[in-house]
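Chemist: Structure of the sequence below:
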Amino acid sequence: MDYEKFKEKFTEDLKSNLEARGYDIASIEITPSQKLNQDAYDAISVKLEDSMMGASGNFSNLFAAFEKAGDYDLILDHATQLMDEAISHMPSYDMSQITDYDFIKDKLVLEAVNSEKNAALLEKVPHKDMEDIAIVYRVLLGQMDDGVASVVVSNEMLEKMNVTKEQLHKDALISSPEIRPVEVNTLYGTIAELLPDVDLGIPAGGPEDQILVGTVTDKHHGAGVIAYEGFLDEQARKMGEDFYIIPCSIHEVLLVPESMGGDIEALKEMIASVNTCELSPEDVLSNNLYHYDSKEKVFEIADTFKERIAAKERESDKEKESAVGKLKKTQDKVKEAPKKEHKPKIKDKPEMAL
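Modeler: Modelled structure (predicted):
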């Protein structure tokens, strides 16, 4: 069965299965879609009668599973069960509220995603660039058994609400830390939480106690904390120095004190290795290493930071050379200036004593 025949038969059979379970199905559609940090795919959407809400899933994955397993009924039963659970746990919000800014502004959260991977989607949504990372805005609508019900704010939504990107960002800076509070732990502490019954054999006061892990309390999309107001400055204050930022994933970042980040090439190689070997593609944030300059308030790619500092040092050297050069020229002028003839002062003749 090819893709088109599978699509036609699958939508008809899924509709029949869901109606047999008591749902009034208005339509089942398969349309191109794209989620943040994921490649484009075909989505299957189930819409209910007398409701603006529905359930959706990845249809491309369903067809891929059918091609691999060859069992049509198994895939259909699986999809039916997933849609049944999704529909039964849908939040009770009226979708018209999504364009009511007073309703959504307290539900906004910040999320960090890879700019290049999400280039097509970023054309349609408001975002703030932080080098090759994009900060997007999501509305959290409710909790479900397998995650959260949410929607990414689009340019179209903003236009309907007559809200500026600046206002959206300002409000998200307030609501996001309240909904997803910052959580910072040492690398040692984070590992100990993950492996509570394992003797790590790591001595206290080592590098693992100085490197920090930044995320949010539910550990979901925690890398967005880099855009929280005051977050980077607060960590620099606690460390007592500036630091490098390792984008572990879209869920957390590592903060490495500048004094420990001498070999930035090694850090970059580590990032590339983890992204390639240990993370699923949708969890990758970036292959770049970053640096935060707390004095200049600059978040930048580490290579850019090194170039900026080198340029400053070259400029400083030029200024020193220029100052020395000016002093030398002044000295040379003094040497070359014609000397005035020195005339000794004539002393008054002494009076002769009588």
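Chemist: going forward, measure contacts between C-alpha atoms and count neighbours the same way
Modeler: Will do.
Chemist: elements contacting the strand or helix carrying K306?
Modeler: Using DSSP states H and E, K306 sits within helix 302-336. Counting contacts by 3 or more CA pairs under 8 Å, 6 or more residues apart in numbering; DSSP states H and E, helix 302-336 packs against strand 290-293.
Chemist: which helices and strands does the strand it packs on pack with?
Modeler: strand 243-246, strand 298-301, helix 302-336.
Chemist: what number of residues lie near L200?
Modeler: Here the count is done by other CA atoms under 10 Å, and L200 has 11 residues near it.
Chemist: residues in contact with stretch 41-59?
Modeler: 23-34, 60, 83, 86-87, 90, 94-96 (CA atoms under 8 Å, 6 or more residues apart in numbering).
Chemist: make that stretch 71-88, sorry
Modeler: 10, 13-14, 17-18, 46, 54-56, 62, 65-66.
Chemist: Can you give me the buried ones in that stretch?
Modeler: Within stretch 71-88, the residues that qualify as buried are 72, 75-76, 79-80, 83-84, 86-87, counting by 16 or more other CA atoms under 10 Å.
Chemist: Are we agreed that L82 is in a helix?
Modeler: Yes. Using DSSP: H, G, I helix; E, B strand; the rest coil, the assignment for L82 is a helix.
Chemist: And it, how far from T190?
Modeler: As judged by CA to CA, to the nearest Å, L82 and T190 stand 34 Å apart.
Chemist: Can you show me the strands along the stretch 51-200 of the chain?
Modeler: 54-58, 108-114, 127-130, 133-144, 147-152, 182-186 (DSSP state E, counting those that start in this stretch).
Chemist: would a markdown table of those strands with mean neighbour count and distance to G214 be doable?
Modeler: Putting these into a markdown table (neighbours: other CA atoms under 10 Å; distance: least, CA to CA, whole Å) gives the following:
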| stretch | mean neighbour count | distance to G214 |
| --- | --- | --- |
| strand 54-58 | 18 | 31 |
| strand 108-114 | 27 | 13 |
| strand 127-130 | 18 | 17 |
| strand 133-144 | 20 | 16 |
| strand 147-152 | 14 | 21 |
| strand 182-186 | 18 | 5 |
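Chemist: I have a second one here; can you model it like the first so I can compare?
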Amino acid sequence: MDYVTFIKEIKEKVEELVQENLEDCTVFVHDIIKNNNVRMRAISIERKNDMATPNIYLNDYYSQFKKGRNIDDISKEIFEVYLDSSKGLINEVNINDLRNFSKVKKRIFYKLVNYNMNREMLKTTPHVRVLDLAIVFYILVSYREGAQAVTMIRDSNIKEWGIDLSRLCVTAYENTWTKYHPVIRRMEDIISEMILDSIVGDERDEDNDDGDLIKEETCYGGYTYAQVEDMVKEEMEKVKLDRNMEMYVMTNEDKSNGAACILYPGVLKKFADKVGQDIYIIPSSIHEVILIPAMGWDTKEIDEMIREVNRTQLDPVEILSDHVYVYKRETEELGY
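Modeler: The predicted structure is shown next:
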């Protein structure tokens, strides 16, 4: 079965489930142009008067189908994903509000995208260019933990609102800096947490501070969570000393579009002053960046590493840039 036929059959099966369980709903398949001009086919279930509805992408499901998963099973999962995603996703902005700047101005935020990879989108989108990046703006339509619905702000929006780009920038900057606080953590702390999660799983009792013994088959046997945690941290410190390098990850508290934190006022300066050096900024994704105290490395080699990771390891939608940035502590400038 080819992709077109697969989509047709999935849509029919999902429509059957919707008709049996919901009222006033429409099922439709459409193309979504995402960040970096990535085009993806999605299925959506739209209820009457809904401002936002989850887009459920079909490419991965087609891969599962080709590996033997059946249509009925996939269709049921898509329907369940819709129910789960829409359960707590409350529409906080209705369609009429979008035409009134005063009603949406507190919900306007910004994020960073790659300029060249989004040239087509930027033709009709207000933006500010920064190096090889662009600041773009969006309205947070609805939100719940782990999920949010947004709509990009277009040239037609600010024209209808009667505002200019400068007013939009001031509004978005203030809202973003206030809501999405920056977070900087040591890389080894993040890796330690990942290792601990893989070792103990759900065995740790979050409400028990006494350090219950971890089940023997889960880790090393006979050790408390605190003891295992200390061992992992000790090993990570050895790795750091061997490499003689400090690495930090910067994102925001939501871990979404956190690369925008590099433009927060004073954030890079405060960090550079703390480590007493210029800073290399590796754009690991649109959601986070890696900060490394400058050590005189060849930035062209770092660029090659970034390009390799972007092309082989990262979802194309999440690529931010192929270049490392340098923050100069003395001049307080961000550049290549």
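Chemist: Give me the TM-score for this pair.
Modeler: The TM-score (TM-score structural alignment, normalised by the length of structure 2) is 0.76; 298 aligned residues with a CA RMSD of 3.0 Å.
Chemist: circling back to that earlier point, most surrounded residue in the contacts of stretch 71-88 of structure 1?
Modeler: V46 (23 neighbours).
Chemist: before we move on, the earlier item: among the buried residues of stretch 71-88 of structure 1, which one sits closest to K328 of structure 1?
Modeler: K328 of structure 1 lies nearest to A86 out of the buried residues of stretch 71-88 of structure 1, by CA to CA, at 80.7 Å.
Chemist: Now do the contacts for the spatially most central residue of structure 1.
Modeler: Residue closest to the average C-alpha location in structure 1 (CA atoms, centre = their mean): A112, at 2.4 Å. Taking CA under 8 Å, 6+ apart, we find A112 of structure 1 in contact with 133-136, 221, 223-224, 250, 285.
Chemist: swap the cut-off to 10 Å and go again
Modeler: 36-37, 127-130, 133-137, 221-227, 247, 249-252, 285 (CA atoms under 10 Å, 6 or more residues apart in numbering).
Chemist: now it: how far from G147 of structure 1?
Modeler: In terms of CA to CA, A112 of structure 1 sits 18 Å off from G147 of structure 1.
Chemist: where's D13 of structure 1, which helix or strand?
Modeler: helix 3-20.
Chemist: The next helix or strand after that helix - contacts with which helices or strands?
Modeler: Toward the C-terminal end, the helix or strand that comes next after helix 3-20 of structure 1 (DSSP H and E) is strand 25-33. Strand 25-33 of structure 1 sits against helix 3-20, strand 41-48, strand 54-58, helix 59-69, with contacts defined as 3 or more CA pairs under 10 Å, 6 or more residues apart in numbering; DSSP states H and E.
Chemist: Check the mean deviation of the second one from structure 2.
Modeler: Comparison of strand 41-48 of structure 1 with structure 2 after fitting gives an average deviation of 2.2 Å (mean CA distance after the TM-score superposition for structure 1).
Chemist: now that strand, how far from the centre of its chain.
Modeler: 28 Å (CA atoms, centre = their mean, to the nearest Å).
Chemist: now do the shortest one
Modeler: If you compare the mean C-alpha spot of strand 54-58 of structure 1 with that of the full chain, they lie 26 Å apart, counting by CA atoms, centre = their mean.
Chemist: Out of the contacts of stretch 71-88 of structure 1, which is nearest to Q331 of structure 1?
Modeler: For these, the residue nearest Q331 of structure 1 by CA to CA is S56; the value is 81.5 Å.
Chemist: Aligned to the closest one, what sits in structure 2?
Modeler: Matched across to structure 2, S56 of structure 1 falls on N55, judged by TM-score structural alignment.
Chemist: nearest residue to its match other than its sequence neighbours?
Modeler: Distance criterion CA to CA, 6 or more residues apart in numbering; nearest residue to N55 of structure 2, sequence neighbours excluded, is S44 at 5.2 Å.
Chemist: Give me the neighbour count for that neighbour.
Modeler: Burial measure for S44 of structure 2: 20 neighbouring residues, criterion other CA under 10 Å.
Chemist: if I pick E23 of structure 2, what's in contact with it?
Modeler: 47-48.
Chemist: run the last query once more with 8 Å
Modeler: R47.
Chemist: Next one: it from E15 of structure 2, what distance?
Modeler: Separation of E23 of structure 2 from E15 of structure 2 (CA to CA): 11 Å.
Chemist: Kindly report the same for R144 of structure 2.
Modeler: R144 of structure 2 sits 26 Å away from E15 of structure 2, going by CA to CA.
Chemist: again, but for I158 of structure 2
Modeler: Taken as CA to CA, the span from I158 of structure 2 to E15 of structure 2 is 37 Å.
Chemist: Ok, Y62 of structure 2 next?
Modeler: Distance from Y62 of structure 2 to E15 of structure 2, by CA to CA: 18 Å.
Chemist: again with I45 of structure 2
Modeler: For I45 of structure 2, the distance to E15 of structure 2 equals 9 Å [CA to CA].
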